[in-house]
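Q: no FASTA, just this:
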């Protein structure tokens, strides 16, 4: 394992500190939610007691009918102008105050609202009126609205009719009905029909209230048809008016803590009271914060997001709805209205003095809990995580710097040697005063010593050849003189063996001199462009003509294999490889010279049948004084394959030897680049 990975593992173990802190914060968040849930249950019991003590006139005591005309509560009076842009249900996105969609078969939309004294209706008809009211002919069918009100226990029917768009006042039913100025409003024409905004006295809670839109229709008896609305049903029953009870909301509101919300629902889910105390907004002015504080705020927001993720999934509820499905509200747990923050919820049934119980839903926002658990220990965790992260980065940077220095030392050492283990350059000396600098200087000193020793070994052959030539000549001349001066010993086997030994020694010295001269001759060789296929083919043909005892042939293209180098040196390389192959190939067996295209290289191969190479010597046979011959032969001490390596290195190529199985034998691979090489000097 690398040093960088070891330090990375050590640094990652340090992340257990903020992880343990996060686990503690998660446990704290759960404990705070449990405590808040217990407090919310006690708060629910207190508010339930207040609801039980409400006067009977303030709560609908009877079960509600299926048809309800629900009116939202207003915080301020509406301005009657026939438009809905000041209604609380107005939406800028839809440019409408109507929350329910209308199909082609339902051309009437409506919206209701109440304040302390009045009931407001906003009615849109998506169909032209056909005919307005004509005061000169009041009996003629005309477009109008019929209101059904229950005021002070009495049923009233009022008509809204007008000769033209503008302000309107309700009339008693009939052609000569009197005006009821308590019901008034504005009639406005629209692109699809018309819209009427009305104001009237607020009926009692749960009182029968309704309206209908009447249009002229010659096909109906009486000349009218009901276009739509909330009027009488088939049983001659009107819908009942339900709206939030402002008195109940006013009594519950002071008891709600910050972030709490109380919903009082009728038995079928209609909202009777909706009170809430929002949490004071604490906006962060990033312009007044420093860089560290901005980072801390971002991290705290991220921690709060983590806490939300580990909280139970909340039950989705509609946002600011006028009716809730009671079976969708859990008795305890978490809920979320639209995109708002999650909230704890407690639902209980309150049995009042009447026959119909109401449902109290208490909610507590989790913002305070998130702020407490997220900020209190969150700042400690964020800061510790920041410093641990900073320490991790510092250690990783330091490890990367050490790794880079070690890798540079490794590259410098590797660059000092070529593929055959020969020293090619000195190592640069390091000026660092630490252990790695001292190690680099020791390596540089070692490479310098190896370079000197290598230079000595490379010059040893030349000096040894030079020094031994004279003694060998003296010994040979002495043997010649002895042979002539003493005829009796001329036929002695000792004299014969001495001659053989001197001849062999002379050939060895000649081979050593040949390798040395070859290295020196590289400086005088001028590279040229030649056809490697032509050189290999002609040389192979010459080898076959000189050695009829083996089958020597060439396999490859006949021409077109151009490369840059010395064709004479390539012939000398082939001479040594084929000569080596003849020594190990039984008579009558094949020796093949092959040439293949290998992209940016030409692969020149020499194959010979015969015994395999020992695996441990496959990479050493190209060194001097290494021979695999079973018996010593004259002049063979491994100099031939050393010359092959030198010529290959001059052409910036590579040479390898390997055993092959089918057919069994040995293959020498010489990879020669196509491009013009940069030769060693």
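A: Structure received. This structure is a prediction, so every number in the text was calculated from the model and none was measured.

Q: hey, let's count contacts and neighbours off CA atoms from now on
A: Will do.

Q: any idea which helix or strand carries residue 412?
A: Of the helices and strands defined by DSSP states H and E, residue 412 is found in helix 378-415.

Q: same question, residue 298
A: helix 291-310.

Q: tell me which residues in stretch 412-427 are buried?
A: Within stretch 412-427, the residues scored as buried using 16 or more other C-alpha atoms under 10 Å are 412, 413, 416, 417, 423, 426, 427.

Q: Next, give me the two most distant ones among the residues you listed.
A: For those, the farthest-apart pair by C-alpha to C-alpha is 412 and 423; their separation is 11.8 Å.

Q: Find residues that contact each of the two.
A: With contacts defined as C-alpha atoms under 8 Å, 6 or more residues apart in numbering, no residue is adjacent to both residue 412 and residue 423.

Q: any idea how far residue 153 lies from residue 187?
A: Computed as C-alpha to C-alpha, to the nearest Å, the residue 153 to residue 187 distance reads 29 Å.

Q: So between these two, which is more surrounded?
A: Each of residue 153 and residue 187 has its neighbours counted (other C-alpha atoms under 10 Å); residue 187 has more, 25 against 11.

Q: residues contacting that one?
A: Taking C-alpha under 8 Å, 6+ apart as the definition of contact, the neighbours of residue 187 are 82, 162, 165, 166, 167, 168, 194, 195, 196, 197.

Q: Neighbour count and distance to residue 596 for those residues - can I get that in TSV?
A: Supplementary listing: those in TSV, determined by neighbours: other C-alpha atoms under 10 Å; distance: C-alpha to C-alpha, whole Å:
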residue	neighbour count	distance to residue 596
82	22	95
162	22	105
165	16	100
166	14	101
167	17	103
168	20	104
194	18	93
195	22	93
196	26	96
197	26	96
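
Q: Included below, for side-by-side comparison, is a second structure:
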């Protein structure tokens, strides 16, 4: 009897293995989503470039908008941006209420803006957040108005008997002369909360001289103090800077911290005075609600205007579709606690909590800007360092008299598109899991059913013949109409015929014995009769041999 080696891979395994090739279908779906994302990215790229082109067209042939003295706000830089104020501001009301909506343009300075001076040459306070201030500058009727809302954990005023002006908390004003060859410094160091008395000082803070043209008020707040002042515009040169000096020890009175609008105590590093460009503001405002961050730069790359912020400029707006079908709380739990953490091991969840350092200064740079300033529009994608955030940037030149005057920059982050892709991927993965579970369970049940029927047929076949070779059982024919049912009925028919043949062979000996007994008896009787007659000796021998043969039969 031949024995076949047992195959370790049964029908169930083979069916499941073959069904795994169904994964090519979700792979095709994944590739389709990636291609759709690329298609939408190209569409978003054309939209952003079209916005930049529309703004540049509105600014073309307007060279007066790009005068060197006309600039608009940036968030953080050494340059100081002056906004137009359309009504006089009170300097003696003890509050900032009259600044009203202008306060939305204030700029904050903190430990990132520390300044090392001769009064604190070795002091390092990068992690010192005890001193910071918000500042805002405005221009009205030929005067520069400014306020400094200072947060100081301990305010130390000038001693009543002190002749020096640098051994207490004070505000320093540094400005470049109109001739551009000398820096003039003014110090505001009051004895108490009172109207300010500015003093012009030398570089080493000696020889203080009262400056009557600068007026204002110093008053206390719950978090420190506020300084409001007014300076005639005619006093100002091209550069200006403010610095807040902090002293915490009323006995020692050494400078502890300095936070300034400029980084280095040098004439070249003082901020330029940037006056607003209301015409550009109005033109850009007409392009509002486009979900982009818009900037206008001059031919030197300096930012003239910024509208919008890159964190909210997602480009694509996704509105959730209300299906009207309540979501099962158990499915929601599985989705949030099990599936989403698993999916986002592969996917990247976009975040709006990012900082683009490239936009933190007053000037802009980049291949797309250089191309636009050379007269060629360009778009580019850029990935922020240490993040997965991608930015789409477009630049279009602004022309006047066939000369490039500047460029319009329109930027969007790709978080909207990334969110769209993630949602599509989640739906695809959910569908894949549901379909694969149904298919695998169905195939497993189907294979188990087939395997069970085949094992039953095998067990019946093994129990047909006993150890002596006799047929003792039969195969029960199946009532199923499939191939295994046909095979069972065929085996049942074969076993039935084999049983009949075996019975025939088993009964053949008795039938042969019966068939042989009668002729043997006749022959025997005939031989016996021959023996009774006279015979010669030779015939007796033949008769004896015939009797022996009959006996053997």
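A: Thanks, I have it. Model, not experiment: these values are computed from the prediction.

Q: rewinding a little: so which bits of the helix holding residue 298 of the first structure are buried?
A: Of the residues in helix 291-310 of the first structure, those buried by neighbour count under the rule 16+ other C-alpha under 10 Å are 294, 296, 297, 299, 300, 301, 303, 304, 307, 308.

Q: And the next helix or strand past it?
A: Immediately after helix 291-310 of the first structure, counting by DSSP H and E, sits strand 315-317.

Q: now for that next one, which elements pack on it?
A: If contacts are counted by 3 or more C-alpha pairs under 8 Å, 6 or more residues apart in numbering; DSSP states H and E, strand 315-317 of the first structure sits against strand 332-337.

Q: Report the mean deviation for the next helix or strand after the strand it packs on after fitting onto the second structure.
A: Beyond strand 332-337 of the first structure on the C-terminal side, the first helix or strand identified by DSSP H and E is strand 343-350. On superposition with the second structure, the mean distance recorded for strand 343-350 of the first structure (mean C-alpha distance after the TM-score superposition for the first structure) is 4.2 Å.

Q: Buried residues of strand 343-350 of the first structure, list them for me.
A: Neighbour-count burial for strand 343-350 of the first structure flags 343, 344, 345, 346, 347, 348, 350 (criterion: 16+ other C-alpha under 10 Å).

Q: now do stretch 40-53 of the second structure
A: Going by neighbour count (16+ other C-alpha under 10 Å), the buried part of stretch 40-53 of the second structure is 41, 44, 45, 48, 49, 50, 51, 52, 53.

Q: want to throw those into TSV with secondary structure and distance to residue 317 of the second structure?
A: Formatted as TSV, the entries for the buried residues of stretch 40-53 of the second structure read as follows, by DSSP: H, G, I helix; E, B strand; the rest coil; distance: C-alpha to C-alpha, whole Å:
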residue	secondary structure	distance to residue 317 of the second structure
41	helix	14
44	helix	12
45	helix	15
48	helix	14
49	helix	18
50	helix	18
51	helix	16
52	helix	19
53	helix	22
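
Q: For the residues you listed, work out which two are farthest apart.
A: Of all pairs drawn from these, the one with the longest distance (C-alpha to C-alpha) is 41 and 53, at 18.2 Å.

Q: show me what contacts residue 358 of the second structure?
A: Residues in contact with residue 358 of the second structure (C-alpha under 8 Å, 6+ apart) are 364, 365.

Q: which SS class is the closest residue to residue 349 of the first structure other than its chain neighbours?
A: Setting aside the residues directly before and after it, residue 349 of the first structure is nearest to residue 359 in space (C-alpha to C-alpha, 6 or more residues apart in numbering), at 4.5 Å. At residue 359 of the first structure the chain is in strand, as set by DSSP: H, G, I helix; E, B strand; the rest coil.

Q: surely residue 359 of the first structure meets residue 270?
A: No - contact criterion C-alpha atoms under 8 Å: residue 359 of the first structure and residue 270 do not qualify, at 9.9 Å.
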